[in-house]
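[1] the following comprises the amino acid sequence and a computationally predicted model.
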Amino acid sequence: MEEIRRKKLEAMRKAGFCPFARNFSKSSDIKELVDNFQEGKDAQTAGRIMALRSHGKSIFGDVKDEGSKIQFYLKLDSAGKERFELFLNNIDIGDIIGLKGTLFKTRTQEPTIEVSEFALLAKSLRPLPEKWHGLKDIEIRFRRRYLDLLANEKVKEIFILRSRIITKIREFLDSRGYLEVETPMLQEKAGGATGNPFKTHHAALGIDLFLRIAPELYLKRLLVGGFEKVYEINRSFRNEGLSTRHNPEFTMLEVYTAYADYEDVMKLTEELITFLAEQLLQKKQLSYQGKAIDLSRWERRSF
C-alpha cells in the first residue's frame, strides 16, 4: 500500500504539484463555513480527506480540519480532464489538501464546496486505520495516539477539555493570589512522596540525580523563602507500573498556603472543583458511573 502511494506521490510531483507544500492560505475554518453558510460564497480552506466517492464525471468527498468537516465536489467540466484525472488517480483518503471554490447545498441540503482549484498539501503515505471511525485496539490507540485522535472524536474532545481544565485551574488560583512556579525536575534526592524514582547521571557535575517523584520539598522551600501562596502544575515521574490507568510520567497539581490548615485546604479544593464544574459544564449536578453528584453540598467525614 505504501509503495502504491509513493508512486502516486511521484505522479503528482511530475505534474507540477509539491506533495508537501510549505504553506497554504486558509482563509476560513471549516466550522466557520458550515456555521455561517452562505450560498455562492467564496471558500478557501484545507483539511484531511476522510471520504472519497467518484461518480463518472464528478468526485465527492469529505474534508476535515481541527474543528469540523465539509463535503467537497469536483466535476470534470470545471476542473478540466487533466486535473480531474490527476485527482481521481492520485489523491487518497488521508491526504491533506487545500480547496478553493464556492459554497452550495446539495438536494439533501448538505453544505458543499464546489471546487475550482485544489492543492495537495501533504500526501499520506500510509492509509488511515481500517474503519477509521471505530479504531478499537487498545494497544494501537495508546501507542499511536495520532491514530487514536484521527479515529475517535471523543478522545480529541478529552484532549481539548484537559487543556481547558488546566487553564481554568490557573485562572482560579491566580485570582486568589497564588503564584505559579516551576521547581527542579532533576533532584539529588527523590523526596516529597513514596515512589521508585528514575535515575540518571549528570555528566558535567559527575553526580547521580533523580527525576522528581513530587515537587513538594522545593515548593515548601519557597514558603521558607517568604512566598505565602504558591502552586505548580507540572510533570512528576515514578518508575512503577504501567497500564491504561497508571502512567510513570504524569501531571500533578500541588498548592501550598502559609498560615492555613487542612480545613482551609479542603475548602479550597471544594471551591476549585465547583468552579471547574460551573465554568466548563455550567452545572453543579453531575452524573458519574450512574451515580448522582451534587457539588453544592460537600460531605466531610472523619477517619
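    The structure has been received and is ready for your questions.
[2] C-alpha only now, for contacts and for neighbours.
    Noted.
[3] secondary structure element holding Asp148?
    helix 145-151 (DSSP states H and E).
[4] summarise which helices and strands that helix is packed against.
    helix 138-143, helix 153-175 (3 or more CA pairs under 8 Å, 6 or more residues apart in numbering; DSSP states H and E).
[5] mind putting those in CSV, mean neighbour count included?
    What follows is those, written out as CSV (neighbours: other CA atoms under 10 Å):
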stretch, mean neighbour count
helix 138-143, 12
helix 153-175, 14
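[6] show me where the chain has strands.
    42-55, 58-64, 69-75, 96-105, 111-122, 179-180, 186-187, 199-202, 207-211, 229-237, 249-257, 285-288, 291-294 (DSSP state E).
[7] now distance to Arg170 and mean neighbour count too, for the ones you listed, in TSV please.
    Converted to TSV, the strands of the chain look like this (distance: least, CA to CA, whole Å; neighbours: other CA atoms under 10 Å):
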stretch	distance to Arg170	mean neighbour count
strand 42-55	32	19
strand 58-64	32	20
strand 69-75	32	21
strand 96-105	35	21
strand 111-122	37	20
strand 179-180	8	16
strand 186-187	24	18
strand 199-202	31	12
strand 207-211	24	17
strand 229-237	9	19
strand 249-257	10	15
strand 285-288	23	11
strand 291-294	24	11
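[8] next up, a second structure to put side by side with the first:
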Amino acid sequence: MRITVVGAGVAGLAVATELADRGHAVTIVARSPEIGMDACSWFAGGMLAPWCEGESAEEPVVRLGQEALDWWDRHIDGVVREGTLVVAHDRDAAELRRFARRTSHFETLDAEGIAGCEPDMEGRFRQGLFFSGEGHLDPRHALKRLAERLRMKGAVFHLGTEAGAVETGADMTVDCRGLAARGDVAGLRGVRGEMLVVRSRDIHFSRPVRLLHPRIPLYVVPRGDGVHMIGATMIESDEKGGISVRSTLELLNAAYALHPAFAEAEILETAADRRPAFADNLPRLIRRGSTLYANGLYRHGFLLSPALARMVAEAVEQPETLSELMEVPA
C-alpha cells in the first residue's frame, strides 16, 4: 500500500519504519524543517524501562514496553542495555519499599552492590534496586538513524510541510502529530516536561539512575563523555515556554542530592515541551475512514512506540482486527 505518515517524532518515525519493513511505500510529511526538532521526543530521556514504569503506569505500559529493547536494537545502533539503578537516601527508605512493591524484575542491592554498578556512587547510598533487563538510548541519535534507514528503504520525506499541503496519492494516512492533532482527536491534553543537560568531569554513569524522593523524583540518563540528561518534571499544562526557575532549582537540587559533584557540572541545555496524553495516560488508535490516528504516548514515547507501530501496521493490513489500543466506535 501507499501510506502517508504525518509527523516525524518518535511515533511517526517508528510507524513509518514498521510499515516500510513490511514492504509498504511510505511518505512522511512533517511541519518541522529538520527531523525531530519540532517534536517532544527530541527532549526525551530515552529510557527503555518497562518494569520501572510499573511503579506508576498501567499494566499495558509494562507489558507492551517489553517489546522496545529488541525493536530498537534491530533498527538502530547505540542501544545500551546496562539496566536501571534506583536508589533512595535512608530517610526515604519507605519510597524505595513502595517502588519495590509496585515493580518486578529487579534485585536488591546494598552499598557494595550499588558501588559495583556505578563506581562514582560509592559511599553515597546503602540501598537500591537494580533492573538488569532495562536499557536506554540517545533520542536524537535514534530519530536521525530511523530517518536515515527510512531513506535507504525508499521512503519519501516532505519536511517543513503542513499536513494536507502535498498530494501523496496515498491509500491510507497515519496521523502521528501529537498535540497538533487536537483539532481532530478529542480528549488529548498536554503534560509539560522540563529537563536539563549537563557535563561533569567527575561523574560518568553507565546507566540511568533514578533517585526516589517523596516530592522531587529524579532520573539521570548518561549520554557519554560525562554528559547527562537530568529530568523530568510532569506538569499538567499546555504552556510550551522555556523551563521555569523553580523547576531548574528543583532538578539541580535533586541532582545535587544524588551526587554533590553535579554542583560543579556545566549546564549545556535546558528545555521544556508538552507530551500528548489521554485521560488514562495510555496511547490510542482511532480509525476514521482512510485515516488512522496514533496518539497519546504521554511520557512513554520511546518505550511504547514500537508496540504502537506494530498495532498500526496490523490495523493497516487487517482492518477487521481490533488491537487492544484501538478505540471502538460508539
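    Yep, that arrived. For clarity, every value in this text was computed on a predicted model and none was experimentally measured.
[9] got a TM-score for the pair?
    Superposed pair, TM-score by TM-score structural alignment, normalised by the length of the first structure: 0.22. Supporting alignment: 115 aligned residues with a CA RMSD of 6.5 Å.
[10] tell me which of the strands of the first structure sits nearest to Ile4 of the first structure.
    Ile4 of the first structure lies closest, by CA to CA, to one member of the strands of the first structure: strand 111-122, at 15.6 Å.
[11] for the closest one, packing partners?
    Going by 3+ CA pairs under 8 Å, 6+ apart, strand 111-122 of the first structure lies up against strand 69-75, helix 76-79, strand 96-105.
[12] which neighbouring elements make contact with the longest one?
    This points to strand 96-105 of the first structure. Checking 3+ CA pairs under 8 Å, 6+ apart, strand 96-105 of the first structure ends up next to strand 42-55, strand 111-122.
[13] just put those strands in CSV and tack on distance to Arg143 of the first structure.
    Output for these, formatted as CSV (distance: least, CA to CA, whole Å):
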stretch, distance to Arg143 of the first structure
strand 42-55, 22
strand 111-122, 23
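[14] now Leu186 of the first structure: closest residue in space that isn't a chain neighbour?
    For Leu186 of the first structure, ignoring the flanking residues on the chain, the nearest one in space by CA to CA, 6 or more residues apart in numbering is Leu211 at 4.9 Å.
[15] that neighbour against Ser236, yeah?
    Yes: assessed by CA atoms under 8 Å, Leu211 of the first structure is found in contact with Ser236 at 7.5 Å.
[16] buried ones in the helix or strand hosting Arg223 of the second structure?
    Using DSSP H and E, the element containing Arg223 of the second structure is strand 218-224. Buried residues in strand 218-224 of the second structure, counted by 16 or more other CA atoms under 10 Å: 218-223.
[17] now, among those residues, which is nearest to Ala147 of the second structure?
    Closest to Ala147 of the second structure, out of all of those and judged by CA to CA, is Arg223, at 20.4 Å.
[18] please tell me how far that closest one sits from Arg199 of the second structure.
    9 Å (CA to CA, to the nearest Å).
[19] surely Pro111 of the first structure touches Lys69?
    No: the criterion here is CA under 8 Å, and Pro111 of the first structure misses it with Lys69 at 9.8 Å.
[20] please name whichever of the helices and strands packed on helix 145-151 of the first structure is nearest to Glu10 of the first structure.
    Nearest to Glu10 of the first structure, of those and by CA to CA, is helix 138-143 at 29.7 Å.
[21] what distance do you get for Thr17 of the second structure to Arg310 of the second structure?
    Thr17 of the second structure is 10 Å from Arg310 of the second structure, by CA to CA.
[22] actually Arg199 of the second structure, not the one I typed
    Arg199 of the second structure is 37 Å from Arg310 of the second structure, by CA to CA.
[23] the more surrounded of the two?
    Just comparing Arg199 of the second structure and Arg310: by other CA atoms under 10 Å the higher neighbour count belongs to Arg199, 22 against 18.
[24] tell me how far that one lies from Glu266 of the second structure.
    Relative to Glu266 of the second structure, and taking CA to CA, Arg199 of the second structure is found at 5 Å.
[25] great, nothing more from me.
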